[in-house]
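Engineer: attaching a predicted model along with its sequence, questions to come.
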Amino acid sequence: MSKTQEIVKKITGYHLFWPLFCLVIVLLFNLIKTPTFFDITIQNGVLYGYLIDVLNRSSELIILAVGMTLVVAASGGTDISVGAVSAFAGAVCIFALGTGETYQIPYIFGVLLAVLIGALCGAWNGFLVAKMKIQPMVATLILFTAGRGIAQLITGGNILYVKVDSFKRLGAFLPGVPIPTPIFIAVIVVIVTSLILKKTALGLYIQSVGINAKAAKLVGLNATVIQFLSYVFCGLCAGIAGLIITSRIYSIDANNAGLNIELDAILAVALGGNSLGGGKFSIAGSVIGAITIQALTTSLYAMKVTADQLPVYKAIVVIIIVALQSPELKKWMKHMRVKNSTQNVERVVEQ
């Protein structure tokens, strides 16, 4: 093997290479098709541009992807209820705060209530998966179905609006700060989660349980508790995402809030190079995957693709991206390289 081949193998072997490669491909495509994609301007004291919009709009998806990563790693399954839980948490928050000119309760209590609802929903999912041993998709299907229904009961089937301007700051801008608030929230969630996983043994425990729960029990790990906590954390992330979603439009529409975002969260985990079968995981990879999905969505909108056509183009690109990361494709490419090398050696020998 030549030195160049060794360098290429080392680079492509880096665990974040393919997620970063896919993101770069999407960005380079924009450089060709939409040159203004990289323009950033300041209007009314805040930053505007496609790149800012990508980071801003991907914030709740990043938060959900972080929670989904731990769930997938610990249980080898996905939580398909996070979109409905986000709507549920947002509905509870707005209902508690009220729709008058002033808040019925202090704003911070409304925020804490939404986060608590998300954590309780996660605890319910965790109980079904970790304790009752129900398959994750089946267990979370309950709240996937009932979550929006409960939110509809809370709102009376209506769209509730918040008339207090301060409610918008969580999903827009803080006074005097040019960067959208959701970006700060996403960064905080990622940093806090990463520190907890790296500074404690929790990250290692999650990987151990995800790889082999029975073996983890033999070395003294409580697989039930670890899986349960993973789902609680995922629900907590869904509650935070619900606050951002409702704050962006200062209202709650239980039918559409966070609709289908759970699919993008699962896809972000997959694009980040994480195995959906559980075990080893990468928070950074999931974050890159979430940004890639939003960059793709924003790119298609920038190219005047309509909302009803968007899923078709998005699906095609996602298939290509996932195929590039497929282990079978990598094996096939390696086999072809070895075959070509063998043929070249044979030609040299014959000559």
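Structural biologist: All right, it came through fine. Numbers count the residues shown, from 1 in each chain.
Engineer: please count neighbours and contacts with C-alpha atoms only from this point.
Structural biologist: Fine.
Engineer: helix, strand or coil for L47?
Structural biologist: What DSSP: H, G, I helix; E, B strand; the rest coil gives for L47 is strand.
Engineer: so what's I240 up against?
Structural biologist: For I240, the contact set (Cα atoms under 8 Å, 6 or more residues apart in numbering) comprises E60, I63, S86, A114, V115, G118.
Engineer: and it, what helix or strand is that in?
Structural biologist: I240 is part of helix 223-248 when elements are defined by DSSP states H and E.
Engineer: got it, and I206?
Structural biologist: helix 202-211.
Engineer: which elements pack onto that helix?
Structural biologist: Applying 3 or more Cα pairs under 8 Å, 6 or more residues apart in numbering; DSSP states H and E, one finds that helix 202-211 makes contact with helix 59-75, helix 181-199, helix 213-218, helix 223-248.
Engineer: other residues contacting stretch 17-34?
Structural biologist: Contacts of stretch 17-34 (Cα under 8 Å, 6+ apart): 11-12, 37-38, 271-273, 285, 288-289, 291-292, 295-296, 299, 302-303, 321, 324-325.
Engineer: if we go to 6 Å?
Structural biologist: By Cα atoms under 6 Å, 6 or more residues apart in numbering, the residues outside stretch 17-34 that reach it are G272, T292.
Engineer: so for that stretch, what gets flagged as buried?
Structural biologist: Along stretch 17-34, these residues count as buried under the neighbour rule (16 or more other Cα atoms under 10 Å): F17, W18, P19, L20, C22, L23, V26, L27, N30.
Engineer: what does stretch 138-147 give?
Structural biologist: Here stretch 138-147 shows V138, A139, T140, L141, L143, F144, A146, G147 as buried, counting by 16+ other Cα under 10 Å.
Engineer: next, the buried residues of the host helix or strand of Q343.
Structural biologist: Q343 belongs to helix 327-350 when assigned by DSSP H and E. Buried positions in helix 327-350, judged by neighbour count with 16+ other Cα under 10 Å: none.
Engineer: before we move on, back to that, reformat the helices and strands packed on helix 202-211 as CSV; add distance to M132.
Structural biologist: Formatted as CSV, those follow (distance: least, Cα to Cα, whole Å):
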stretch, distance to M132
helix 59-75, 13
helix 181-199, 26
helix 213-218, 15
helix 223-248, 10
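Engineer: the structure to be compared is supplied as follows:
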Amino acid sequence: MTILKNRLFWPAVILVALLVVNMFTSNQFLTIRDGHLFGTLIDILRGSAPLMLVALGMTLVIATGGIDLSVGSVMAISGAVACLLISDLGDQNAVLPVLAIMAIAIGMSLLLGLWNGTLVAVVGIQPIIATLILMVAGRGLAQLITDGQIINVRSGPYATIATGFFLALPVAFLIAAVAVVLTVVLTRRTALGLLLESVGGSPTASRLAGIRSRRITMMVYVVAGGFAGLAGLIYSANIKSADSIAAGNLIELDAILAVVIGGTALIGGRFSIAGTVLGALIIQALTVTVVAVGVPSKATLLFKAVVVVALCLSQSTTFREKVFGRLKPRPATRAEVPA
């Protein structure tokens, strides 16, 4: 069947299976309270927002044949800048100043993305090395901004982006959904998506064809930095503080995993925004599920690894042919056909 050959079929099956498990293991899977939706499903949607944003930017970077290991550090810097400036406000509940501070934090994240893009596209440093520089230095910069301390804030407007609701849905998830829609429109309704795949598939051929690959490469790193900065704001708003050590720690690995689960090729070229969203939801649902089923904390990472390996094997065409191909009836030879 055609649907079974779709690369997103098995990830969707895994996500549905995880949700079904949560339906029977959680006390409240989906309820309405005070006009808002609550429960495990909403927790998954809200918790997946930062990862979804980071993975979205990572998808565009990987589509051009690059990689960005600095997204976690950019998250830490963005949250540190926002919380530091908000803590200095006389009235932390003033909406316009808080929005301005958020814009400053995202602007700084865009500049950090521009730094990565310049090192990769202009200087010619390998993406893994260029972003590794900011991955290490950025975490130190975040600690310098906070002076090595955890900065707490008590801003209602700032907390809204992480814990607020709009139209009964979490604001954090709605922010991520808007980012996804805009990305889909720009990459699938314009020539931008084709240009990204061209640069990632063959940089030399795209350059000979007149495509300005340097500009496109710089652009995707800037976008990845902006999305990571926005994710950092949501993370810090959720805990109402700036933790430069824990914020975005190892999220780049989950983002790459979400991209791979979604079917985007790590060598560049083909990419799938819908697959990335599905991958982010699977990772968050898996995180929630291991707690719901009572898996010991020491075995949590191993349990997640087993599920991910099973998912990746299910997506492998070669693996499915070797396993399920043997189960198909072998055609009878001429000697076996009765006279």
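Structural biologist: Thanks, I have it. Everything numeric in this text was worked out from a predicted model, so none of it was measured.
Engineer: which residue sits closest to the most centrally placed residue in structure 2, ignoring its sequence neighbours?
Structural biologist: By Cα atoms, centre = their mean, structure 2 has its centre lying nearest to A55, at 2.3 Å. Spatial nearest neighbour of A55 of structure 2, chain neighbours left out: A255 (4.4 Å); criterion: Cα to Cα, 6 or more residues apart in numbering.
Engineer: cool, F319 of structure 2 as well?
Structural biologist: Residue nearest to F319 of structure 2 in three dimensions, not counting chain neighbours: L313, with 6.4 Å by Cα to Cα, 6+ apart.
Engineer: give me the neighbour count for the residue nearest to A55 of structure 2.
Structural biologist: 29 (other Cα atoms under 10 Å).
Engineer: then K298 of structure 2?
Structural biologist: K298 of structure 2: 8 neighbours (other Cα under 10 Å).
Engineer: L276 of structure 1 matches what in structure 2?
Structural biologist: Under the alignment by TM-score structural alignment, L276 of structure 1 pairs with L266 in structure 2.
Engineer: its match belongs to a strand?
Structural biologist: No - per three-state DSSP, L266 of structure 2 lies outside any strand segment and is coil.
Engineer: got the contact list for the alignment partner in structure 2 of F184 of structure 1?
Structural biologist: With TM-score structural alignment as the criterion, F184 of structure 1 lines up with L174 in structure 2. For L174 of structure 2, no contacting residues are found, by Cα under 6 Å, 6+ apart.
Engineer: distance check, L174 of structure 2 against G138 of structure 2.
Structural biologist: 28 Å (Cα to Cα, to the nearest Å).
Engineer: please apply the same query to V74 of structure 2.
Structural biologist: Counting by Cα to Cα, the separation of V74 of structure 2 from G138 of structure 2 is 7 Å.
Engineer: and if you look at I77 of structure 2?
Structural biologist: 7 Å.
Engineer: go on, G35 of structure 2?
Structural biologist: Relative to G138 of structure 2, G35 of structure 2 is positioned 41 Å away (Cα to Cα).
Engineer: now the strands for the stretch 1-150 of structure 2?
Structural biologist: Using DSSP state E, counting those that start in this stretch, the strands of the stretch 1-150 of structure 2 run over residues 31-33, 36-38.
Engineer: give me whichever of the ones you listed is most buried.
Structural biologist: Across the strands of the stretch 1-150 of structure 2, the average number of neighbours (mean count of other Cα atoms under 10 Å) peaks for strand 36-38, which reaches a mean of 17.
Engineer: who's the closest spatial neighbour of I105 of structure 1, skipping the chain neighbours?
Structural biologist: Nearest one to I105 of structure 1, counting by Cα to Cα, 6+ apart, is L97 at 5.6 Å.
Engineer: which bit of structure 2 covers the helix holding I206 of structure 1?
Structural biologist: Taking TM-score structural alignment, helix 202-211 of structure 1 hits residues 192-201 over in structure 2.
Engineer: equivalent analysis for stretch 59-70 of structure 1, please.
Structural biologist: So stretch 59-70 of structure 1 sits over residues 49-60 in structure 2, by TM-score structural alignment.
Engineer: by how much does that stretch deviate from structure 1 on average?
Structural biologist: Here the mean offset of stretch 49-60 of structure 2 against structure 1 after fitting is 0.8 Å, by mean Cα distance after the TM-score superposition for structure 1.
Engineer: what do you get for stretch 170-184 of structure 2?
Structural biologist: Comparison of stretch 170-184 of structure 2 with structure 1 after fitting gives an average deviation of 0.6 Å (mean Cα distance after the TM-score superposition for structure 1).
Engineer: okay, buried residues for that stretch please.
Structural biologist: In stretch 170-184 of structure 2, counting by 16+ other Cα under 10 Å, buried: P170, V171, A172, F173, L174, I175, A176, A177, A179, V180, T183, V184.
Engineer: who's in contact with the fourth one?
Structural biologist: Residues near F173 of structure 2 by Cα under 6 Å, 6+ apart: L45, R46, A49.
Engineer: distance check, T187 of structure 2 against G262 of structure 2.
Structural biologist: For T187 of structure 2, the distance to G262 of structure 2 (Cα to Cα) stands at 16 Å.
Engineer: neighbour count: those two, which is higher?
Structural biologist: Here T187 of structure 2 and G262 are compared on neighbour count by other Cα under 10 Å; more neighbours surround G262, at 27 against 17.
Engineer: tell me the contacts of V287 of structure 1?
Structural biologist: Contacts of V287 of structure 1 by Cα under 6 Å, 6+ apart are I62.
Engineer: rewinding a little: the residue nearest to I105 of structure 1 maps to what in structure 2?
Structural biologist: Checking TM-score structural alignment: L97 of structure 1 goes with I86.
Engineer: before we move on, the earlier item: which part of structure 2 lines up with the helix holding I240 of structure 1?
Structural biologist: By TM-score structural alignment, helix 223-248 of structure 1 lines up with residues 213-238 in structure 2.
Engineer: average offset of that stretch relative to structure 1?
Structural biologist: Mean deviation for stretch 213-238 of structure 2: 0.7 Å (mean Cα distance after the TM-score superposition for structure 1).
Engineer: buried residues in that stretch?
Structural biologist: Applying 16+ other Cα under 10 Å to stretch 213-238 of structure 2 flags 213-214, 216-238 as buried.
Engineer: by how much does the following helix or strand past the helix holding I240 of structure 1 deviate from structure 2 on average?
Structural biologist: Following helix 223-248 of structure 1 in sequence order, the next helix or strand is strand 251-252 (DSSP H and E). Taking mean Cα distance after the TM-score superposition for structure 1, the mean distance separating strand 251-252 of structure 1 from the aligned residues in structure 2 is 0.5 Å.
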